[in-house]
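In: from the sequence below, what's the structure:
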Amino acid sequence: MKTHVKALVVGGGAVGVSIAYHLAKAGWETMLVERDELTSGSTWHAAGLLPLFNMSYATTHIHKYSVDFYKTLEAETGLNAGFAIVGNLRMAQTQERMDEYMLYSSVAETAGVYHEFLSPKEMKERWPLMRCDDLVGALFHPQDGYINPADVTQAMAKGARQRGVEINRKLQVNSYFWTGDEWIVTLEKMVEKGGMLVGSGELVEVRAEHVVTATGNHAQRTARLLGIKIPAIPVEHQYVVTEPDPALVAWRAAGNPEHPVLRDSDALWYVREERGGWILGPYERNAPARFLYDVPESFRADLFQLDLERIENEYMSFIHRLPSSETVGLKDDFNGPICYTPDGNPLVGPAPGLRNMWLAEGFSFGITAAGGTGHYLAQLMTQGEAEIDMASLDPKRYGSWMTTEYAARKNEECYEHVFILHHPDEERTACRPLRTAPNYDAQKALGAQFGQVNGWERPNYYGPLDAPASFDHDARSFRRGGWWQYARAEAAALRETAGLIDATAFTKHLVRGPGATAFLDAFTCNKLPKVGRINLTYALTEAGTTRTEYTIVRLAENEYYLVSAGAWTAYDADFLMKSAEDFIAAGGGHLDIHDVTTQWGVFAIAGPNARAILNEVVKDAVPETVLSNKRFPWLSWRNIELGMCPVRAVRVAYTGELGWELHHPIEMSRYLWNLLLEAGEKHGLKLVGARAQNWLRQEKSYRAFGTELGRDATPLEAGLDRFVDLEKEFHGKAAMLDTGIRAKCVTLLIDGPEDADPWGKEALLLDGEKVGRLTSGGYSVAFGKSIGMGYVRPDLAEPGTKLKVKMRLQEWDAVVAEDSPHDPSNSRIRVDG
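Out: Model (predicted):
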């Protein structure tokens, strides 16, 4: 057994074995250790389905890679992975479900995933055993199917060994220790005793430059050993296998092909053939989370007691869909743990606060994701970045506020939402409200309908004051939902009078000390602002792509206040702290970094009347001039007093109107909120939520992190040249320049359908050929039509270029607009008074 390797992978399920395979393929000396036998965790009892359906661009790429990769394993290893390419048929009982499939079609097209749409008549003709008279249609992936989880894992293991990977079983990690250069991993040899797997007391050490944990159901133990939080907790998933169905047996005996994997999404189940019978897998309500703190020593390749009453409705709907199954008995049943995360996406990437420690945990669709996860994580580890933006899977998307109870309840919710309609405007309700700003109750009383961002409650829009509790749920749609009219009114008011937005969820860091200026100058790509001024800038990845967007407020010569996206607090903090540690270790000056997110509330006030409203309450020797261009120019900050509230006011507005961000002590939020509402009443002030703000920023071509800005595009590709100072050296500069311009970010005005706007998932076409994709979408009150932002081939980025947007299976006219189509000269932002 080796005692020193480049990479150590912990966990011998499908995910861990794939990671080991791909790291070895990339040229790294790799070892894999497994506490029991390969596939002895959730892999062994997985149903082996390979659903390509996913609304995430990154996850769709991961799933597609897996399906394509698994088809190559037999030629490489000689082992048949048991891939049955029978297709996947996802049925729809309602038009709204078909709307969901049409939106998915946009994501699939951008990722190159082939799919078809079928009518009920076409389904019945192909598969007469199915009842189709109550269906609206279906989505079909003919190139997909199912695979044997154990066989595909063993095939990847053989491929890994052929590439030099050493795989050792019956070894459990007891501790991790980082020396500053490498990890010392202490392993204990496990032995069987009375049917249990227990430690022998015999220890061995392995030194590894990098460690990857893919520990599945044991993620909570891994979290304790590493001293971090991992919100991956298993939920029970049960499926049953029937006796042979005589009608199915006769169908196959007549020479007919195997049925595709069937999914009746509205009935919450999947079905596939199994030796003349059927496998039924429901995603029912009230499936409990298990192993919140640890997996018992007695639990190995074991199962839980089946709960047939819990899946009775799903079983009856299965009989309804396949009537011949009504008289067929049950042959076998499975109820095993499957790991989930609060949002359903796995946790893939660097562990928070640790060096060279990588997580691959929380896979609810582990067989589907295993191949692609190994491929893209290996890219991330060996090349610095993957070719797709992996931020949506990053383990640091959850902060230190996350608890075991939160993860367990959200994971249960996520399980029962597998087949629930995935509206783009969906807001799930479990564990809410949790993180609230002081004025949450006041906003709720004024009709606020909230979304959740990094645990924070944030108004999405303000609905009617007498709205029932179900209003927001009922307002959701794949088209223009019931909330759309309220967001449009808010956007119009901000353009015409003034709007007030709660932006308290913004991430805020204080960076100060003798080395602060030198650190930030090398850490970000733009010139640093002078004292009293602000600047927009970007921190880059090693690959030269965009890692984080910052508004930098320079408080003093060596003191800076950094504002970044509210959804990414822990993600930004981890990168900032590790970069600062590297700077200090390299001989840079001392600096301190503090996360002050929860110390400061933020209100954004903007619109033509914003100055007049603030003038009502500002306290100054000459109050009528304190907010003038002369004393308070655009892109500057000042300490001002609004009534009795001290405010760090920043003259910037994400909406493109005259405006200020009002950063204030969070304990004074209620006072300042009421003060602004009272002052704004005679000036037409309207409360504005995040959805209207998202539309308004697109009218100004303001890029957003997580959509236009990410780790798959450089700032130059994003069209942010004016925020890049090529006269200085900064992290990622050389890689950014070497990358060149592969695509360009543009804003498009779209003549779309009358009842729908793009969501930022749609393909962009020219003469029927895909030439780009949208990353954001919505409605423009300034132009009275749909609007979107996205990336196209560089030669198509010129204003006036005519393209098509694929929405609801139709092509709609779109034209590339000039950057900042609304008020391109910024005269409304700079207006004096």
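
In: please count neighbours and contacts with C-alpha atoms only from this point.
Out: OK.

In: D264 touches Y270, doesn't it?
Out: Yes. Between D264 and Y270 a contact is recorded at 6.4 Å, counting by Cα atoms under 8 Å.

In: another one to check against the first:
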Amino acid sequence: MKTHVKALVVGGGAVGTGIAYHLAKAGWDTMLVERDELTSGSTWHAAGLLPLFNMGYATTHIHKYSVDFYKGLEAETGLNAGFAVVGNLRMAQTDARMDEYMLYSSVAESAGVYHEFLTPAQIKDRWPLLRTDDLKGALFHPQDGYINPADVTQAMAKGARQFGCSIERKVQVNGYRWTGSEWIVSCVRMVEVGGNLVPSEDAFEIHAEHVVTATGNHAQRTARLLGIKIPAIPVEHQYIVTEPDPALVEYRKTHPEHPVLRDADAKWYVREERGGWILGPYEKGAPARFPYAVPDSFRADLFPLDLERIEVEYLSMIHRLPTSETAGLKADFNGPICYTPDGNPLVGPAPGLRNMWLAEGFSFGITAAGGTGYYLAQMMVNGEAEIDTASLDPRRYGTWMTTEYASRKNEECYDHVFILHHPDEERPACRPLRTAPVYDRQAALGAQFGQVNGWERPNYYGPIGASENFDHDGRSFRRGTWWSYAKAEAEALRSTAGLIDATAFTKHIVRGAGATAFLDWFTCNKLPAVGRINLTYALTPTGTTRTEYTIVRNGPDDYYLVSAGAWTAYDADYMKKCAEDKAAEFGHIEIHDVTTQWGVFALAGPNARAILREIVKDADPDTVLSNKRFPWLSARKLELGMCPVNAIRVAYTGELGWELHHPIEMQRYLWDLLLKAGEAHGLKLVGARAQNWLRQEKSYRAFGTELGRDATPLEAGLDRFVDLSKDFQGKQAMLATGIRAKCVTVLIDGPDDADPWGKEALFVNGEKVGRLTSGGWSVAFGKQIGMGYVRPDLAAVGTRLKVKMLRQEWNAVVVEDGPYDPSNARIRVDG
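Out: This next block holds a predicted model:
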């Protein structure tokens, strides 16, 4: 057996074997170890469905790759993976569900996933056993279906061996130790004693440059061994198999197999199984299991079935397939399936660790196994994947996350599988948890909150005293109840002034003798002078955009960095690892996460200066906020009443404005002071949704939408923030990449009741030429607005495009960058 390898994959389920296959195919010396037998985890009892449907762009690509990849496995390995390409039919009982499918259609078109829409009559004509009189229609994927989980795993394992990967079964990992250049992995051979697996006396070590954990239900044990947090905890999932249905048996004599059936409004999937049916519900009340560890005695085991918990779903199957009522129950399965709080798996670097990669938390592991292997191998071998995988990155969760939080959110995620996934969806479990001191004041003023990295942040301000379900009941795939409130907020900020709570922003202090040299290499723009600020970007080694920063220079080697609030741990881990790599070259560098020490209020609008003048304490309050003493893109320490403030003259909305960074313990005082001073100046409270519209009017790119690890700053149109006269990380790779697409802003003549969400495809003469990454309503232009990427030859101002929304194409035109106040006169206004 090998003891030294380039990559060690821990876990022999579908995900682990998919990763081993692709690493070995890429030429890496790879080994896979499994504590039991291949497929003995959740893989063995998975239903094997391969749904292409997914609202996430990265996950859609992963699923699509898997479906295509599995179809060629037999030709490559000689093993039949058991892929039944029967298609996937998603039925809709409501107009809202059809709206969801139309929004999904936008994602699918952007990712190149084929699909069809069917009417109830078309459904009945193709599959007469289905009751369709209460349906609105359906979405049909004819190219997917289901697969045998054990067979596809064994096929990938054989393919991995053909590329040189060694696979060792009955090997348990008991420890990991990083030497600075490799991992030493402590292992032991497992033996069967009385039906249980127990450690033998055969202990040994494996040396690996890289380690990938794909440990499924054992993720909590993995987390303890690594000393990190992994919010992957299994939830019970049960499905039942019926005896043969005589009507189905008769039907199949002259017809092909039914597609996988999904009645999302009834919360189940159904497929054929040897003349009968498999019913898999996603019911409420399914409990999380093994929050700390899987018992040693639990192998390929199951839990007792809880039929009462799925009674409603069972009866709804009979409603949709009336002939199934006569089919008795043949078998049942209730096993653990891993989830994460947001439903996306954890794929990428482990926080705080070198060359340790996670592939955990797969609730759709069979569907994702092939694609995860493909894109994770790209990350490991090439430095980045060809798609932006930030939405899957394990570092999207911070150290504030606890076991109870993960358990409760994973239970919620399970019973939300088939709910309507509105783009304005905000899930309620474990909230509120992380709150700014003014949270209660905001709630009393009608704030309707969203959650960002656990923080409660106002999305908009609804009516004071609104019912608890006001926001939930008003969600929509078109313009929800919130729309009119956000519109009023945006209009007020443009005309008078608005106050935005930006406390969730990520904030870091970077200081020390090596800080300046490090940041100069780490980011692509010139560093600001003392007392000034700059917008800049950290790049990946492959030249794409890793993080956006506002850098405030407090001293020669003292910097304050502000970045997106959703990505605190993500940003911290990357920056600290880069600083460690460069410490010997640049000198001492200190990096401190001060996110929870500073609150942030963004005050913006034509009256912002007048409001601050009423409360600023200065020898000359009339001029302290003037352009001469406090110019645009500068920072000053001010006293607002009794509150010391680090004020930064920037505004993400494109109006005159300041970010007021203040000690978190003084936040309520400052809030009250600002609101009182703003009464005479038309100050209105503004939430994140209005801000999102306003920043698009200025073409301000946002990380996670326009900015990501699949586009360079030059492709994003950020040339003015890239200093090509200096060397910085990723520079040569960025230049070598060239311009594959260009970021543009478009104004859209769209429908009367809907706006783009940033998921829509862009067309010219019926040809897909790009996609939106953001969308909304422009109060300045009175029409829909969006940002996105198109072919470089179509990025010129005035280019006519079509945007696909609600299955219709709408006229759009490329406009100049920052179409609202392109000269920045309103931001620079003096007074």
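
In: ok, the spatially most central residue of structure 2 - contacts?
Out: By Cα atoms, centre = their mean, structure 2 has its centre lying nearest to S391, at 2.8 Å. By Cα atoms under 8 Å, 6 or more residues apart in numbering, the contact list for S391 of structure 2 reads A58, N344, G704.

In: among those residues, which one sits closest to Y374 of structure 2?
Out: Of all those, Y374 of structure 2 sits closest to A58, with 12.4 Å by Cα to Cα.

In: quick check: the gap between that closest one and P541 of structure 2.
Out: 20 Å (Cα to Cα, to the nearest Å).

In: same question, E243 of structure 2
Out: 56 Å.

In: next: Y70 of structure 2.
Out: For Y70 of structure 2, the distance to P541 of structure 2 - Cα to Cα - is 31 Å.

In: these two: which has the busier surroundings?
Out: Y70 (21 against 18; other Cα atoms under 10 Å).

In: name the element the more buried one belongs to?
Out: Per DSSP states H and E, Y70 of structure 2 falls inside helix 57-71.

In: so which residues make contact with that helix?
Out: Contacts for helix 57-71 of structure 2 (Cα under 8 Å, 6+ apart): 50-54, 81, 83, 107-108, 111, 113, 144, 152, 344, 367-372, 375, 387-389, 391.

In: and with 6 Å instead?
Out: L52, N54, T367, A368, G370, G371 (Cα atoms under 6 Å, 6 or more residues apart in numbering).

In: could you find the closest non-adjacent residue to the fifth one?
Out: Excluding its sequence neighbours, the residue lying closest to G370 of structure 2 (Cα to Cα, 6 or more residues apart in numbering) is S66, at 4.5 Å.

In: again with the last one
Out: The spatially closest residue to G371 of structure 2, leaving aside those adjacent along the chain, is I62, at 4.2 Å (Cα to Cα, 6+ apart).

In: where's that neighbour relative to V562 of structure 2, distance?
Out: Between I62 of structure 2 and V562 of structure 2 the computed distance is 32 Å (Cα to Cα).

In: and the residue at the greatest distance from the centre of structure 2, helix, strand or coil?
Out: Relative to the centre of structure 2, the most outlying C-alpha is that of A619, 48.5 Å out, by Cα atoms, centre = their mean. Following DSSP: H, G, I helix; E, B strand; the rest coil, A619 of structure 2 is assigned to coil.

In: what does it align to in structure 1?
Out: Correspondence of A619 of structure 2 to structure 1, assessed by TM-score structural alignment: A621.

In: what does C413 of structure 2 give?
Out: Using TM-score structural alignment, C413 of structure 2 lines up with C414 in structure 1.

In: in the stretch 201-350 of structure 2, which spans are helices?
Out: For the stretch 201-350 of structure 2, helices defined by DSSP state H, counting those that start in this stretch occupy the ranges 219-226, 246-251, 311-320.

In: looking at the ones you listed, which is nearest to D749 of structure 2?
Out: helix 311-320 (40.0 Å).

In: hang on, Y104 of structure 2 in a helix?
Out: Yes. The assignment for Y104 of structure 2 is a helix, going by three-state DSSP.

In: and it, how many residues sit next to it?
Out: Y104 of structure 2 has 21 neighbouring residues, counting by other Cα under 10 Å.

In: name the nearest residue to it, sequence neighbours excluded.
Out: M55 (5.8 Å).

In: can you name the residues that contact E549 of structure 1?
Out: Y538.

In: just say helix, strand or coil for it.
Out: Taking three-state DSSP, the label given to E549 of structure 1 is strand.
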